[in-house]
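Participant: could you work out the structure for the sequence below:
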Amino acid sequence: MVVVFALVALAVVSVLVTSNWYVWRRLFRDTTAGPGPVRRVGGAVIAGGWVLAVGALVAERAGAPFWLQQVLAWPGFLWLALSIYLLLALLAGEVVRPLLRRFLERRAVRRSGARPPRPGATDQERIPAATAPAEQAEPAEPGRATEPPRSPGGPQPPEAPGGPQPPEEPDSPLALPSRRLFVSRVVAGAAAAAAVGTVGYGTYGVLNGPSVKRVTVPLAKLPRAAHGYRIAVVSDIHLGPVLGRGFAQKVVDTINSTQPDLIAVVGDLVDGSVKDLGPAAAPLAGLRARDGAYFVTGNHEYFSGAEQWVEEVRRLGLLPLENARTELRHFDLAGVNDVAGEEEGQGPDYAKALGDRDRARACVLLAHQPVQIHDAVDHGVDLQLSGHTHGGQLWPGNLIAGAANPTLAGLERYGDTQLYVSRGAGAWGPPTRVGAESDVTVIELASRQA
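Facilitator: Okay, the predicted model is just below:
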């Protein structure tokens, strides 16, 4: 097991080192004419960014002083996102690079009046006709004096003062070395601009707060009187050293604006201790719904002191469902702990939460991770509400998240059980989302008897 872990770690480090060397090469080495301060500064920026990123991750998990977490988090986590899109943009630039080089080459040939070079032509063959050296004269016979060549029209004109003058260069946009440097700078500049723009826009989207998404879910067992019942689902708020009290207030305001009948907070509320993040979570006390607000743990609560956070959300007015069920007027609402709690002896217990219920009543289950759907199906749950995936958060992370979860985002059916997965309101690590907009979802239950 240790050997496998070491091999995996070595492979990861090798990929990181190779990709960062590639980014440095394309951004700094290929865009400069030779060694100098630009290359050294570029290396320092890339290395420093990763030092901050690793420091932010370690500080968060190790419970470092909260002020230190905040100092490291913003630049470190943003560098993580920026490095991803710098790499992707530069890789895309490899397609553009030869096309741009060929365009400049053809343009130079047209201006010089020479024929385009054949594919695979040598550098000697690529010299434009206008700049080609004059045809060499036949070697002189031994002992015979040579004369300077004369033009067919008569004697040569006198030389200009200062000696022979070089021939005029053709109107060429860029010589070969300059052309390569120009292409590298154009591609690097475009890649950097695209990466910064993508991360900037994705960060603005998160900090601006989640949007509202509305989904209608028909339930066969739901009575007609509950038709149109609204559940506001929010997950993955991830309050921490980056997203704080102001962000929590935006989430609360968004939820309350939907005027829900019930609020479901399905895990990953925080990334830190109650001591550090209690003030940030305080706005949750302002959540308002006719039938109350309910909470289940996510995997990040078990990194942050789950028992303390369960007590804290209870103090704020939310009702934790720790492998428990409550019977509402028209359906049962149950909640199970996250699977990460198994390491602390607090894992999900479906028998405790669902074992003795009346299966003639509709049942809605709150469970943080979509993989818990299989147990929900076995226990006759009608609808499971989950989060955890963030919808991938940073494209193309959706490919990885989609492979690791039965449903990445949205509504899907598994037998007689439906699963809805929220993309979440916040973000973990980089406060950035690309291709996975944050949301609060209003689930409107529909009765088939209506």
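Participant: going forward, measure contacts between C-alpha atoms and count neighbours the same way
Facilitator: Fine.
Participant: just the helices in the chain please.
Facilitator: 2-24, 37-62, 66-112, 176-207, 245-257, 274-281, 301-304, 306-315, 350-354, 373-378, 397-404 (DSSP state H).
Participant: quick one: which of the ones you listed is nearest residue 428?
Facilitator: helix 66-112 (9.1 Å; Cα to Cα).
Participant: any idea which of the helices of the chain is most buried?
Facilitator: Each of the helices of the chain was scored by mean neighbour count; the highest is helix 301-304, a mean of 22, by mean count of other Cα atoms under 10 Å.
Participant: dump the helices of the chain to TSV, plus distance to residue 386.
Facilitator: Listed next are the helices of the chain as TSV, based on distance: least, Cα to Cα, whole Å:
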stretch	distance to residue 386
helix 2-24	30
helix 37-62	24
helix 66-112	25
helix 176-207	20
helix 245-257	17
helix 274-281	21
helix 301-304	15
helix 306-315	18
helix 350-354	15
helix 373-378	9
helix 397-404	14
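Participant: between those, which one is nearest to residue 443?
Facilitator: From the helices of the chain, taking Cα to Cα, the stretch that ends up closest is helix 245-257, at 12.1 Å.
Participant: so what does that closest one touch, helix or strand wise?
Facilitator: Other elements packing on helix 245-257 under the criterion 3 or more Cα pairs under 8 Å, 6 or more residues apart in numbering; DSSP states H and E are helix 274-281.
Participant: make it 10 Å
Facilitator: For helix 245-257, the packing partners by 3 or more Cα pairs under 10 Å, 6 or more residues apart in numbering; DSSP states H and E come out as helix 176-207, strand 211-219, strand 230-234, helix 274-281, strand 439-447.
Participant: between those, which one is nearest to residue 339?
Facilitator: Closest to residue 339 of the helices and strands packed on helix 245-257, according to Cα to Cα: strand 230-234, at 18.9 Å.
Participant: let me know whether residue 278 touches residue 312 as I believe.
Facilitator: Yes: the pair residue 278 / residue 312 is scored as a contact, 7.8 Å apart, by Cα atoms under 10 Å.
Participant: possible to save the helices and strands packed on helix 245-257 as CSV with distance to residue 95?
Facilitator: Output for the helices and strands packed on helix 245-257, formatted as CSV (distance: least, Cα to Cα, whole Å):
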stretch, distance to residue 95
helix 176-207, 10
strand 211-219, 36
strand 230-234, 41
helix 274-281, 46
strand 439-447, 35
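Participant: Proceed likewise with the subsequent sequence, for comparison:
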Amino acid sequence: MTCGGALLETLCTGGLTSPFRQEYAVAMGSRQQFLIIALLLHIPLFAYPILRLCQWLTLSPWQTTLILVPLFCSQIVARLYLRHANSGLLFWLRRGADLWLGVSPLLLISLLLTEIPVAAGWIAPTPAALGLLGLTGLLTLYSIANAWSPSVVKVSLESAKLRGTLRFAQITDVHIGSRTGDFLQRVMDKVNTLDMDFLCITGDFIDMPGIDGPQLAALRSCPVPIYFCTGNHERYEDLDQIISRLQNLGVRCLRSQSALQGEVQIIGIDDSEWPGQVRKELACIDIMQQRFILLLYHRPWGLGAAAEAGVDLMISGHTHNGQIVPFNLVVKRVFKRSIGLFRQGATHLYVSPGTGTWGPIMRLGSRGEITWYEVRPVGQHPHD
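Facilitator: Purely as a prediction, here's the structure:
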């Protein structure tokens, strides 16, 4: 999904987005059990750091309570009641909750590293707390700046199926809703400078209902065809309306369908939590083996099935490469292929770390990316 993709979303918020809440409540058999687990997840991230720092700063109980209660409850309120706020005061309250969601793991790690020197008496609690807050503030500012504008990353490949060089771009996990139309404009300004035959959007382009034309208008500036496959966040929101809005902007939405673009057959598969989705959907698509086969699928699952079907290149996103440390470490445990280029037989998979951000507009230990692919005929040099 997605801050580790959905990993930060589920771990930091206790899974309190509507789809996760429903799925977990059913799986556990009761809402009470779910809420207990959600609160337990909140304690290390949103209670312990605040209580410990307030203790080190010798704040009074009522001062501690005034700080603890809103910060501890922020994610529950934001995910249940503010997740659709996109204007006015409620929007900024949600943004504040999102920022705290990103800051809290940085604060927790810094605090854990500081506990030993404080316990050993090497540093007094109050200076330790002030230094820790200063360090967390600097890391936060860097993380925000790092998430501001994605880099262009080039991926070079060869294929015996091509007569001429194929160039195209990929953006993924842009998360309009968490991010604004201005961010999309910055992304498209970079995309439009690239020499490309088409643009691919591999899901989680929108993560809020009601995202309308003006917020997506930057797509109109793209001089080449745009192909889109769904991500998990589109499924969580107003999927049919999202598809309609994108189609009105000229985007070709491939929902377990294929399209021809020059020498390329482009296949897009709908996102699913089921690991067998790629195998199931590819079995229903007429794959033209004489063409270069490009598969768009949001999650980095199904490389084996893609290789068996004769896919040449599969491109995915979803993981955000953790987005904020330490979630990159967790993501690597959940997704065997979490970032970069992989190969199975004649099939390549490229996993993008994502272009935008979910929740907090922060990246630490990861970098937003616009991926630019150049696939040359075998034996052709880059300057040919």
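Participant: so which of the helices of the first structure is nearest residue 367 of the first structure?
Facilitator: helix 373-378 (8.3 Å).
Participant: where do the strands of the stretch 301-450 of the first structure begin and end?
Facilitator: Ranges of strands in the stretch 301-450 of the first structure, per DSSP state E, counting those that start in this stretch, are 319-320, 324-327, 332-335, 363-366, 383-386, 410-414, 417-421, 439-447.
Participant: where does the first one end up in the second structure?
Facilitator: It refers to strand 319-320 of the first structure. Here strand 319-320 of the first structure aligns to the second structure at residues 252-253, judged by TM-score structural alignment.
Participant: check how far that stretch sits from its aligned residues in the first structure, on average.
Facilitator: Taking mean Cα distance after the TM-score superposition for the first structure, the mean distance separating stretch 252-253 of the second structure from the aligned residues in the first structure is 1.2 Å.
Participant: taking the centroid of the first structure, which residue is nearest it?
Facilitator: residue 394 (2.2 Å; Cα atoms, centre = their mean).
Participant: tell me the residue furthest from the middle of the second structure?
Facilitator: Most remote from the centre of the second structure, using Cα atoms, centre = their mean: residue 121, at 41.4 Å.
Participant: I'd like the distance between that residue and residue 112 of the second structure.
Facilitator: 15 Å (Cα to Cα, to the nearest Å).
Participant: contacting residues around the residue farthest from the centre of the second structure?
Facilitator: residue 115 (Cα atoms under 10 Å, 6 or more residues apart in numbering).
Participant: show me what residue 199 of the second structure aligns to in the first structure.
Facilitator: Match for residue 199 of the second structure (TM-score structural alignment): residue 263.
Participant: so residue 24 of the second structure makes contact with residue 36?
Facilitator: No: if you go by Cα under 10 Å, residue 24 of the second structure and residue 36 don't touch, sitting 11.8 Å apart.
Participant: any idea how far the equivalent of residue 426 of the first structure over in the second structure is from residue 90 of the second structure?
Facilitator: Using TM-score structural alignment to pair residues, one finds that residue 426 of the first structure aligns to residue 356 in the second structure. For residue 356 of the second structure, the distance to residue 90 of the second structure (Cα to Cα) stands at 22 Å.
Participant: one more: residue 96 of the second structure?
Facilitator: 10 Å.
Participant: which neighbours do these two share?
Facilitator: Common neighbours of residue 96 of the second structure and residue 90 (Cα under 10 Å, 6+ apart) are residue 78.
Participant: with adjacent residues omitted, what lies nearest to the counterpart of residue 241 of the second structure in the first structure?
Facilitator: Under the alignment by TM-score structural alignment, residue 241 of the second structure pairs with residue 308 in the first structure. In space, and not counting its chain neighbours, residue 308 of the first structure is closest to residue 274: 6.8 Å by Cα to Cα, 6 or more residues apart in numbering.
Participant: over to residue 428 of the first structure?
Facilitator: Leaving aside its sequence neighbours, residue 428 of the first structure is closest to residue 238 (6.2 Å, by Cα to Cα, 6+ apart).
Participant: dump the residue contacts of residue 166 of the second structure.
Facilitator: 157-159, 195-198, 262-264, 292, 373-377.
Participant: looking at those, which is nearest residue 236 of the second structure?
Facilitator: residue 198 (27.2 Å).
Participant: wouldn't the closest one be in contact with residue 225 here?
Facilitator: Yes: counting by Cα under 10 Å, residue 198 of the second structure does reach residue 225; the two are 4.9 Å apart.
Participant: these two: who's more crowded?
Facilitator: residue 198 (17 against 14; other Cα atoms under 10 Å).
Participant: next one: that one from residue 281 of the second structure, what distance?
Facilitator: 23 Å.
Participant: and if you look at residue 294 of the second structure?
Facilitator: When residue 294 of the second structure is compared with residue 281 of the second structure (using Cα to Cα), they lie 14 Å apart.
Participant: the more surrounded of these two?
Facilitator: Ranked by neighbour count (other Cα under 10 Å), residue 294 of the second structure and residue 281 place residue 294 first, with 23 against 16.
Participant: residue in the first structure matching the more buried one?
Facilitator: Under TM-score structural alignment, residue 294 of the second structure pairs with residue 364 in the first structure.
Participant: ok, its match - contacts?
Facilitator: By Cα under 10 Å, 6+ apart, residue 364 of the first structure lies in contact with 219, 325, 331-335, 376, 381-385, 417-419.
Participant: from the residues you listed, which is closest to residue 54 of the first structure?
Facilitator: Nearest to residue 54 of the first structure, judged by Cα to Cα, of the contacts of residue 364 of the first structure is residue 385 at 33.0 Å.
Participant: that closest one: how many residues sit nearby?
Facilitator: Neighbours of residue 385 of the first structure using other Cα under 10 Å come to 27.
Participant: that one -> the second structure?
Facilitator: In the second structure, residue 385 of the first structure lands on residue 315 (TM-score structural alignment).
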